[in-house]
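> Below is the sequence, then the predicted model.
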Amino acid sequence: MSLRKSVLIIVLLLLIDQVSKFYIKTNFVLGESIDVFSWFKILFIENSGAAWGAKLSDFFPITDRMGKLVLTVFRLFAVAGIGYWLFDTVRKKSSNTLIWAVSLIFAGALGNIIDSVFYGMIFNDSYQQVATAFSDQPYADLFHGRVVDMLYFPLIDTTWPEWVPYFGGSDFRFFEPVFNIADMAISTGVGILIVFNKKAFGNDEAEAETDSGKNYGPPPPPEK
């Protein structure tokens, strides 16, 4: 796959991701939801932390604000690293499977970092109101934006039977996390690398085996 095709995939995913986030942010109040199907809802939440809403301040003696800044800076370095990985895989003419996977991961990581870096400066708060873009009263400054999530798939929404130890009578939902298009791209890319690992890295392994088995001709005769 050429670099041009990879960039096209990334741009297309970024466009879908950002358009969906802008729409949700400017049409939904925080916590508002609509039912698409019984097993699929649009639910607007914002994530100021890492995966599953975890914050660095939950694990280290730092403020939420400092934790958010550290997390955003780390994500910037991670995106830069993934971008170089993508460039390198294309340059080495690696398998299309690997280029597809890295392109998806890069697009997803870049989509979420845009939220973290810029959204705090672009929008006002969504709490009890619909936010407006390019507001005169932004809810945060640079590097302190919150990631917009909206895709919710409660495929199973029921209650544990009373006879189940500890969990009996409590609510049970599967699948409970709320995510976005960027998260889907990252998960899909990682899934491709796991499921199609041999196919993704096959070209590199074959090249390594070829190099190790090359016949460079007979050794030179010993000097007399």
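Sure thing, it's come through. The model shown is predicted, which means the values in this text are computed figures rather than measured ones.
> CA atoms for contacts and neighbours, from now on please.
Noted.
> Can you show me the strands along the chain?
Secondary structure of the chain (DSSP state E): strands located at 33-37, 40-47, 147-152, 156-159, 171-174, 178-179.
> okay, now L104: neighbour count?
Per other CA atoms under 10 Å, the neighbour tally for L104 reads 28.
> who wins for proximity to A54 among the strands of the chain?
strand 40-47 (8.8 Å; CA to CA).
> mind checking the longest helix of the chain?
Ranked by residue count under DSSP state H, the longest helix found in the chain is helix 64-91.
> List the buried residues in that helix.
Residues of helix 64-91 classed as buried by neighbour count (16 or more other CA atoms under 10 Å): 64, 67-69, 71-73, 75-76, 78-79, 82-83, 85-87, 89-90.
> Against that first model, consider the following:
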Amino acid sequence: MSLRKAYLIIFLVLAIDQFTKIYVKTNFFLGDMVPKDGWFRLYFIENEGMAWGTEIPGQYGKLILTVFRLLAVCGIGYWLNSAIKAKSSNYLIVAIALILAGAFGNIIDSVFYGVIFDDSHHQLATLFSDRPYGTWFHGKVVDMIYLPFVEDYLLPEWVPFWGGKQFTFFNAIFNVADSAISIGVGILIVFNKKAFHKEEEKPAVATPAENQTRSQE
């Protein structure tokens, strides 16, 4: 796969990711959910830190996280470039491109959203507001995809630890960038042998003229 095609994958993922985030950010109040039931919903939340809402404590925790993400993207970008130069498997190149696009998508939120949006609490956020909610490198990542396939299921009493409690299967809330990273990692796991397979160089086939020369020698 060429570098141009890899860039196209990254561009498409970033375009879809940022479109959905900006749409939700400017059309939903924080905490809004549409529809109210069903297995697929848009549920607008903002993530202060890493996956699953994990945060790095301290005054500079968010800045450290954003800088770490930037360094990670540089490393992934170098990996992608090396894989293309080495003519690696398309599985590997597509996987790296998806992971890079996903990481970069969330970096855009962290770096820019704090200075281009105002607050989403009890109001619709305004793009390029003159009263931004944060500062550079301190933006919040927008999440909205909610897929509760099984919701508020009452577990039987005999189930260890969780018996008698309400259970929701897959209650994570994520975004397109997170999905791209997960799909990329999934490709590396499921198609591991194909992703890291290196084609052996085929021996050069001698032309008839070369064969004749060798026979005369």
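That came through fine. Please read all numbers here as calculations on a predicted model, not as lab measurements.
> now the end-to-end length of stretch 134-142 of structure 1.
For stretch 134-142 of structure 1, the first-to-last residue distance is 13 Å (CA to CA, to the nearest Å).
> Which residue range of structure 2 does that stretch align onto?
Using TM-score structural alignment, stretch 134-142 of structure 1 lines up with residues 128-136 of structure 2.
> Give me the contact list for the matching stretch.
For stretch 128-136 of structure 2, contacts defined as CA atoms under 8 Å, 6 or more residues apart in numbering pick out 110-119.
> make it 6 Å
Applying CA atoms under 6 Å, 6 or more residues apart in numbering, the external contacts of stretch 128-136 of structure 2 come out as 111, 114-119.
> Check stretch 39-47 of structure 2 too.
30-35, 53, 140-149.
> Can you lay out the strands of structure 1 as a markdown table showing distance to T132 of structure 1?
Output for the strands of structure 1, formatted as a markdown table (distance: least, CA to CA, whole Å):
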| stretch | distance to T132 of structure 1 |
| --- | --- |
| strand 33-37 | 18 |
| strand 40-47 | 15 |
| strand 147-152 | 14 |
| strand 156-159 | 33 |
| strand 171-174 | 33 |
| strand 178-179 | 22 |
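> right, and those strands - which one's nearest K5 of structure 1?
Taking the strands of structure 1 one by one with CA to CA, strand 178-179 is closest: 26.2 Å.
> end to end, how far does stretch 141-157 of structure 2 reach?
Its first and final residues considered, stretch 141-157 of structure 2 spans 38 Å by CA to CA.
> that older thread, nearest to K165 of structure 2 among the contacts of stretch 128-136 of structure 2?
Nearest to K165 of structure 2 among the contacts of stretch 128-136 of structure 2, with distances taken as CA to CA, is D119, at 35.4 Å.
> So for stretch 150-166 of structure 1, first residue to last residue, what's the gap.
Using CA to CA, one end of stretch 150-166 of structure 1 lies 31 Å from the other.
> from memory V150 of structure 2 sits against F167, does it?
No. Between V150 of structure 2 and F167 there is no contact under CA atoms under 6 Å: 7.8 Å.
> Neighbours of F44 of structure 1, how many?
By other CA under 10 Å, the residues close to F44 of structure 1 number 25.
> Pull up the gap between it and N203 of structure 1, please.
In terms of CA to CA, F44 of structure 1 sits 42 Å off from N203 of structure 1.
> I105 of structure 1 now?
For I105 of structure 1, the distance to N203 of structure 1 - CA to CA - is 20 Å.
> For those two, work out which one has more neighbours and name it.
More crowded of I105 of structure 1 and N203, by other CA under 10 Å: I105, with 26 against 17.
> Can you tell me what A95 of structure 2 aligns to in structure 1?
Per TM-score structural alignment, A95 of structure 2 is aligned with A101.
> Run a quick neighbour tally on W160 of structure 1.
Other residues close to W160 of structure 1 by other CA under 10 Å number 16.
> which position in structure 2 aligns with it?
Per TM-score structural alignment, W160 of structure 1 is aligned with L155.
> for its match, what are its contacts?
By CA under 6 Å, 6+ apart, the contact list for L155 of structure 2 reads 163-165.
> cool, and A200 of structure 1?
95, 97-98.
> redo that, cut-off 8 Å
Shown in contact with A200 of structure 1 (CA under 8 Å, 6+ apart): 94-98, 193.
> what does V24 of structure 2 give?
44, 144.
> can you do 7 Å?
Residues near V24 of structure 2 by CA atoms under 7 Å, 6 or more residues apart in numbering: F44.
> Check the gap between it and F112 of structure 2 for me.
Per CA to CA, V24 of structure 2 is found 16 Å from F112 of structure 2.
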